[in-house]
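Participant: the sequence isn't on hand, but the structure is:
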């Protein structure tokens, strides 16, 4: 029997990047998964990558009507959920003076409001003893220029993690968060980057990260699955997956 046989999971934002890596690991372990996404190309590629044991659903994680419809779809296709991964998110890097109402609302609408109401809608379907894992960011604490709005959205997720963990104790549902640093994903979490901009962003990450490299999506997936499945005495926690960047480490001089 595979390690995840009989388990059922939902991953929002699961059609590419870190979410898709989580889905692949669960399917490989025998789980039945439902993933959501909006981009048609990503949806079709996820269907091919995940195969018949996955339900790939087009859904806007920032739209409350779509979130309610997602709840009905999960009920119909899965019935219940063992593990919920709240992974959908976006980033716009803008200094304070350039932030617009549109970019502010877009980031808070998906990263924060959408995340909250996804949990509210789906938590009745999560089995007692199940788990919820948020994908946050190293930017959820500290002060990085150009990331005020994005950082605020992710800081809110850590508060959600801790409060939901307390509220769901009577059902023994554990709630935790992973906080990735520079991870090699198709968009690096910032839609619209050119190939040159992505290369520059990755080079910056390699320079300032103590481990002197960017992370891989599989490394984030393993951390998220640890929190979801194996960390049975852990709730309300934030697990950095950042190569030491958020821990104040310095690369030793040779």
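Facilitator: That came in fine, so what should we check first? Not measured: the values here are computed from a predicted model.

Participant: from here on, just use CA atoms for contacts and neighbour counts.
Facilitator: OK.

Participant: just the helices in the stretch 1-150 of the chain please.
Facilitator: Using DSSP state H, counting those that start in this stretch, the helices of the stretch 1-150 of the chain run over 17-28, 40-50, 64-77, 101-107, 115-122, 148-167.

Participant: pick the most buried one from those.
Facilitator: helix 17-28 (a mean of 24; mean count of other Cα atoms under 10 Å).

Participant: tilt between that one and helix 40-50?
Facilitator: 30 degrees (axes from the mean of the first three to the mean of the last three Cα atoms, to 10 degrees).

Participant: structure two is appended below for comparative analysis:
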């Protein structure tokens, strides 16, 4: 039997990359997915790529009113949420402490921390007892790489959320976990300096970059009954780069 047969999953920021791969896999495993994105054109393309059992809701999780609208759509059309993957994220590249501006700080924390918090809060009344919440973190939260001061801190906050929400929601049996990718081969590498992709791959103990589907399968594990006794963890999926 499919691992998510009959389940309703909400995945934020799922118009590309890891989250889109996750949405496709969840549908293949029997779920109906609700995906969000900030741009209607990209959202429509993602819905078309998934093909069936998908609902697209345009919106920015950094805007609470948009999250409320998302909850209203899910309530009206599907009635419940069994799996919530908070994947929408923002980042800055190579911004050291002296370079951080109020605007860049607010942009990253507004989506990664504030947006994640209110996404979970506003969808909480729709979550089934025994539901799974997966927060998409980052291996950067465990490192001290230069230029990641705001992004890394914002992802570290998700680790704290998973701990406190695990205890806050224990009476309902709702599991909360963090999934932290690192060294994954995504289109974002195309925007980075030449040679950066190969440099990162050379640092991975497994000798390669990870694939988007490898994050999707880890998310499926945390979303499904396979992880029924797993809660409050941070699961690194990084080829060992952050572990040794």
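Facilitator: Nice, I can see it. Please read all numbers here as calculations on a predicted model, not as lab measurements.

Participant: in JSON lines, list the helices of the stretch 1-150 of structure 1 along with distance to residue 174 of structure 1.
Facilitator: Listed next are these as JSON lines, based on distance: least, Cα to Cα, whole Å:
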{"stretch": "helix 17-28", "distance to residue 174 of structure 1": "18"}
{"stretch": "helix 40-50", "distance to residue 174 of structure 1": "26"}
{"stretch": "helix 64-77", "distance to residue 174 of structure 1": "20"}
{"stretch": "helix 101-107", "distance to residue 174 of structure 1": "26"}
{"stretch": "helix 115-122", "distance to residue 174 of structure 1": "13"}
{"stretch": "helix 148-167", "distance to residue 174 of structure 1": "6"}
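
Participant: to residue 185 of structure 1, which of these lies closest?
Facilitator: helix 17-28 (5.1 Å; Cα to Cα).

Participant: show me what contacts the closest residue to residue 141 of structure 1 other than its chain neighbours?
Facilitator: Sequence neighbours aside, residue 155 is the residue nearest to residue 141 of structure 1 in space, at 6.3 Å (criterion: Cα to Cα, 6 or more residues apart in numbering). By Cα atoms under 8 Å, 6 or more residues apart in numbering, the contact list for residue 155 of structure 1 reads 136, 139-141.

Participant: still touching in structure 2? Go through those residues.
Facilitator: Using both residues aligned by TM-score structural alignment, their matches' Cα atoms under 8 Å, structure 2 keeps these contacts from the contacts of residue 155 of structure 1: 136, 140-141.

Participant: how about TSV for those, with neighbour count and distance to residue 167 of structure 1 added?
Facilitator: Conversion of these to TSV gives the following (neighbours: other Cα atoms under 10 Å; distance: Cα to Cα, whole Å):
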residue	neighbour count	distance to residue 167 of structure 1
136	29	20
140	22	22
141	14	23
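
Participant: now those residues as CSV including distance to residue 204 of structure 1?
Facilitator: Formatted as CSV, these follow (distance: Cα to Cα, whole Å):
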residue, distance to residue 204 of structure 1
136, 20
140, 19
141, 19
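
Participant: wait, which of these is closest to residue 187 of structure 1?
Facilitator: Closest to residue 187 of structure 1, out of all of these and judged by Cα to Cα, is residue 136, at 16.0 Å.

Participant: aligned to that closest one, what sits in structure 2?
Facilitator: Under the alignment by TM-score structural alignment, residue 136 of structure 1 pairs with residue 137 in structure 2.

Participant: that match reaches residue 178, doesn't it?
Facilitator: Yes. With contact defined as Cα atoms under 8 Å, residue 137 of structure 2 and residue 178 form a contacting pair (6.0 Å).

Participant: so who does the residue most central in space within structure 2 touch?
Facilitator: The C-alpha lying nearest the average C-alpha coordinate of structure 2 belongs to residue 87 (Cα atoms, centre = their mean; 2.2 Å). Applying Cα under 8 Å, 6+ apart to residue 87 of structure 2 gives the contacts 11-14, 19, 135-136.
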